[in-house]
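# Dropping the sequence and predicted coords here.
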Amino acid sequence: MGALSDLRIVDCTQVLAGPYCTMLLADMGADVVKIERPGGDLIRSNPPFCEGPDEEAYGGYFQSVNRGKRSLELDFGDERDRQDFLSLVEEADVVVENYRAGTMEKYGLGYETLKEHNPELVYSSIRGFGDPRTGETDRQGQPSFDLIAQALGGVMEITGQEDGPPTKVGPGIGDLFTAVLNAVGILGAIHHRERTGEGQYVDTAMYDAMVSMCERTAYYYSYTDEVLTRQGNSHPTLFPYNSFEAADGHVVIAAFSDGHWRALCDAMDRPDLVADYPDAASRLRNRDSLRAEIAAWTREHTEDDIVDALEGRVPVAPVQDTADIFDDPHIHAREMLADVEQPGADRDVTVAGCPIKFSETPTGPQGRAPLLDEHRDELLGTGGENGDGAATARGDD
């Protein structure tokens, strides 16, 4: 049994941020019931596919963040479906949604209404700019995506090469980091409820999350009045802490402490650099010339040779691609790649595993992602996917 196996989550989320949050809870054992709009989550049809998509297939995007959940298709514009939803809420611990502010209220399913049906309910929302209940602003109601959050929150301003444009971080951290914070908030609210019997509203905004993630820029500006900007793979206050070209790829080296600096210079056979730059302040002042010295050494050696020379003495690593990660025994020992069934395919597919590990309770995918409305009968007892509660179309929100 997972650590959260006594919790039921009613999941009214779609695309990435909300589903990733509830995926983490499912990986820890929670029963996550995914409520899908008519036609299903918007990213069910997103590639890649193992086979050509059909009416019930879903691609890797949906599989990755919806594994281990149960699916129920409901139309909130339909009175019977709203009643079915409320019957689930009455038995739930948590409701999670990531619609625009006001959407659930439009259907008479806002927090205050749901709380009347379940006073101990934890209600959680993920929005671009938060919910008016926790701090009203003129941005609320505006749509937001990862790109918007990274731009507003300062991530893009500090990402990229010094002479290049602001750059988005590769993974959708505006969604993913917000989702992780929301999961933490949900568990905090559950703990509060265990102590007091009181449910509450949990709100996590993508813009807020990106400001929190860029905590360095906030304190740096406060202390110095200086606005941090792009400086490639280097660090504003630590050196060396950077990537370097090798003969066959790239490595990263973090040797900013005095001990690590001495070990790096020893591997380079450069005792003169230790003597000339014995402390962090002198190295930081001369970072450009010292970076050139280190780069000249790394270019003459392969990634493996550099790692062999420094590993155990200096923090060092090759820059890996996904194929390298799939080949890394560490990743397999940590169960960070998980195989799940892919409906319609003649093979399993691989998704990222759960990074949360416990000593006593298992974590990880609890099975494949669901087909649309796959669990109607067991959740509502309506006789299968085409029962009386079958959903009808409604507009986007």
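Done, it's in.

# Every contact and neighbour count from this point should use C-alpha atoms.
Noted.

# was I right about L181 contacting D203?
No. At 9.6 Å, L181 does not count as touching D203 under the criterion of CA atoms under 8 Å.

# Nearest the middle, which residue of this protein would you pick?
Geometric centre of the chain, nearest residue: L176, 2.3 Å, by CA atoms, centre = their mean.

# In contact with that residue, which residues?
Taking CA atoms under 8 Å, 6 or more residues apart in numbering as the contact definition, L176 lies against L16, A17, Y20, C21.

# secondary structure class for it?
Here L176 is recorded as helix under DSSP: H, G, I helix; E, B strand; the rest coil.

# and what of the one 4 residues further on?
Local secondary structure at V180 is given as helix here, using three-state DSSP.

# Restricted to buried residues, select the contacts of L176 in PyMOL.
The PyMOL command for the buried members of those (criterion: 16 or more other CA atoms under 10 Å) is given here:
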select buried, resi 16+17+20+21
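
# Only the buried residues of the helix or strand where V96 lies, if you could.
Using DSSP states H and E, V96 falls within strand 94-97. In terms of neighbour count (16+ other CA under 10 Å), strand 94-97 has its buried residues at V94, V95, V96, E97.

# what about versus this one:
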Amino acid sequence: MRNDTMRALDDILVLDLSRVLAGPWCTQMLSDLGAKVIKVEKPGAGDDTRGWGPPFLTDPATEEKGDAAYYLAANRGKHSVTIDMATPEGQELIRHLAAKADVLVENYKLGGLKKYGLDYDALKAVNPRLVYCSITGFGQTGPYAPRAGYDFMIQAMGGMMSVTGEKDALPGGGPQKAGIAIADLSTGLHAVIAILAALNQRHRTGRGQYIDLGLLDVQVSMMSNQAQTYLVGGKAPARAGNGHAAIVPYQAFPTQDGHLIIAVGNDGQFAKLAEVLGHPEWAADQRFILNRSRVEHREVLVPLLEAETRRFPSAHLLDALERRQIPCGPINTMDKVFDDPQAQARNLRQEVPHALAGTVPTVASPLRLSDSPVIYDRGPPLLGEHTEVVLGDLLGLDAPAVEALRAKGVV
């Protein structure tokens, strides 16, 4: 029987020592699944992304700028506690919290927490059941391990920018990063997978474990078929713009008033496309009859297709293609994404509570669980919003004790 009050991870306590994106993206997803996530931030400053704007959330009463949209995107549902881990008292508070936690996530540079006595070996001694996830640019081993790692450089080093962007010989060609921080976001997702696996392992053994995640490792793995193409064929793939190295036609095509995507995945779909464009004979042409032939004769076929798609308004061509069940779609800006009937039917925009603004819009989680759904009842926290409550509930500190720590700059 369904129980709407039950969440998949509502018995899991996560201590979040991460900031910026990869770690917070991981812990936001754990929060969406019901985990209680305690985000530890530096007093008076907090996560760097609180200031990464514009735009900023604005206090409706005073018009003062609050947190940046960047921060709001990755910190839904967490409890913010301010602790200065550079102080002995702050380190002790974090050790006490780690003793009660199921999971700890951090993204400090190699050895960054060891000097504070907050590394895995130190915390394992006080909590053998702790699942400790470290996220760094290059992992814990290898010659690059001490280096800082940022998404942009990791996209370059991991091969992403060698296959993203227009062909080198064409105008605008050359290296191009993805429009989102794909290395950070992918690492956050992989961190969730590893953490859930480690928690399941703990059910069998009673022991936690250490998780070593490197952005470069993740980015190389995300190259998937492109990496495998090199490993099997021995030739590094090149940039192909909006085209696909192994499927034709599978790219953006011009119309009377813009562009749209046509993604033909098999020979039957190509035959239907040829009919829609008024050239059914193309499906019998030996140069185009099979996908492998269309790939070989790409330079002939694509201009023929473009000449025909230019004759149609985008909406008209999309309708004709959809009626024939040919995969296609518009190239939406974000306003059109959220206006799309499918996005609205799936409730991809949600509103969550916020202590400053009342509510704040957020992008829905893609995780749809029938018996333990994501519930949008907790928004991104203000800096230190839950310090007193968390230290009181978990560590038993009363108000005077917290105020004494605040007076010393510890919290």
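In hand now; what should we look at? Note that the structure is predicted; figures quoted are calculated from it, not measured.

# Quantify their similarity with the TM-score.
In this superposition the chains share a TM-score of 0.93, using TM-score structural alignment, normalised by the length of the first structure; 389 aligned residues with a CA RMSD of 2.0 Å.

# The buried residues of strand 94-97 of the first structure into JSON lines, with extra columns for distance to A292 of the first structure?
Shown next, in JSON lines, are these (distance: CA to CA, whole Å):
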{"residue": "V94", "distance to A292 of the first structure": "54"}
{"residue": "V95", "distance to A292 of the first structure": "54"}
{"residue": "V96", "distance to A292 of the first structure": "51"}
{"residue": "E97", "distance to A292 of the first structure": "50"}
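
# what's the closest of these to G353 of the first structure?
Among these, V96 lies closest to G353 of the first structure (CA to CA), at 22.2 Å.

# Mean deviation, stretch 173-180 of the first structure versus the second structure?
In the superposition against the second structure, stretch 173-180 of the first structure averages 0.5 Å from its aligned positions (mean CA distance after the TM-score superposition for the first structure).

# Trace Q344 of the second structure over to the first structure, please.
Aligned by TM-score structural alignment, Q344 of the second structure pairs with H332 of the first structure.

# mind checking the SS state of that match?
Classified using three-state DSSP, H332 of the first structure is helix.

# Count the neighbours of it for me.
14 (other CA atoms under 10 Å).

# dump the residue contacts of it.
F326.

# Could you tell me where the strand holding V96 of the first structure falls in the second structure?
Mapped onto the second structure using TM-score structural alignment, strand 94-97 of the first structure spans residues 103-106.

# roughly how far apart are the aligned residue in the second structure for R127 of the first structure and L21 of the second structure?
Matched by TM-score structural alignment, R127 of the first structure corresponds to T136 in the second structure. Distance check for T136 of the second structure against L21 of the second structure: by CA to CA, to the nearest Å, it reads 12 Å.

# what are the ranges of the strands in the stretch 151-300 of the second structure?
Counting by DSSP state E, counting those that start in this stretch, the stretch 151-300 of the second structure has strands at residues 210-214, 250-255, 258-263.

# Columns distance to E388 of the second structure and mean neighbour count on top of those, output as a markdown table?
A markdown table is the format used below for the strands of the stretch 151-300 of the second structure (distance: least, CA to CA, whole Å; neighbours: other CA atoms under 10 Å):
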| stretch | distance to E388 of the second structure | mean neighbour count |
| --- | --- | --- |
| strand 210-214 | 30 | 20 |
| strand 250-255 | 54 | 20 |
| strand 258-263 | 52 | 18 |
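
# Distance to R310 of the second structure for the ones you listed - can I get that in TSV?
Shown next, in TSV, are the strands of the stretch 151-300 of the second structure (distance: least, CA to CA, whole Å):
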stretch	distance to R310 of the second structure
strand 210-214	45
strand 250-255	4
strand 258-263	9
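
# residues touching Y20 of the first structure, list them.
Y20 of the first structure neighbours (CA under 8 Å, 6+ apart): V65, N66, L176, A179, V180.

# Show me what the second one aligns to in the second structure.
Residue correspondence to the second structure (TM-score structural alignment): N66 of the first structure is matched to N75.

# how about the nearest residue to A183 of the first structure, chain neighbours excluded?
C21 (5.5 Å; CA to CA, 6 or more residues apart in numbering).

# is it true that E306 of the second structure touches A252?
No. Contact status for E306 of the second structure versus A252: not in contact, 9.4 Å apart, counting by CA under 8 Å.

# coming back round to it: give me the nearest residue to the match of R127 of the first structure, chain neighbours excluded.
Distances taken as CA to CA, 6+ apart place G214 nearest to T136 of the second structure, at 5.0 Å, with adjacent residues excluded.

# Pull the contacting residues for the residue opposite that neighbour in the first structure once aligned.
Taking TM-score structural alignment, G214 of the second structure has A205 as its aligned residue in the first structure. Contacts for A205 of the first structure (CA under 8 Å, 6+ apart) come out as I126, R127, G128, F129, G130, D131, T178.

# Out of the residues you listed, which is nearest to H235 of the first structure?
Among the contacts of A205 of the first structure, T178 lies closest to H235 of the first structure (CA to CA), at 24.1 Å.

# still on that earlier bit, quick one: which of the strands of the stretch 151-300 of the second structure is nearest H297 of the second structure?
Ranking those by proximity to H297 of the second structure (CA to CA) places strand 250-255 first, at 13.6 Å.
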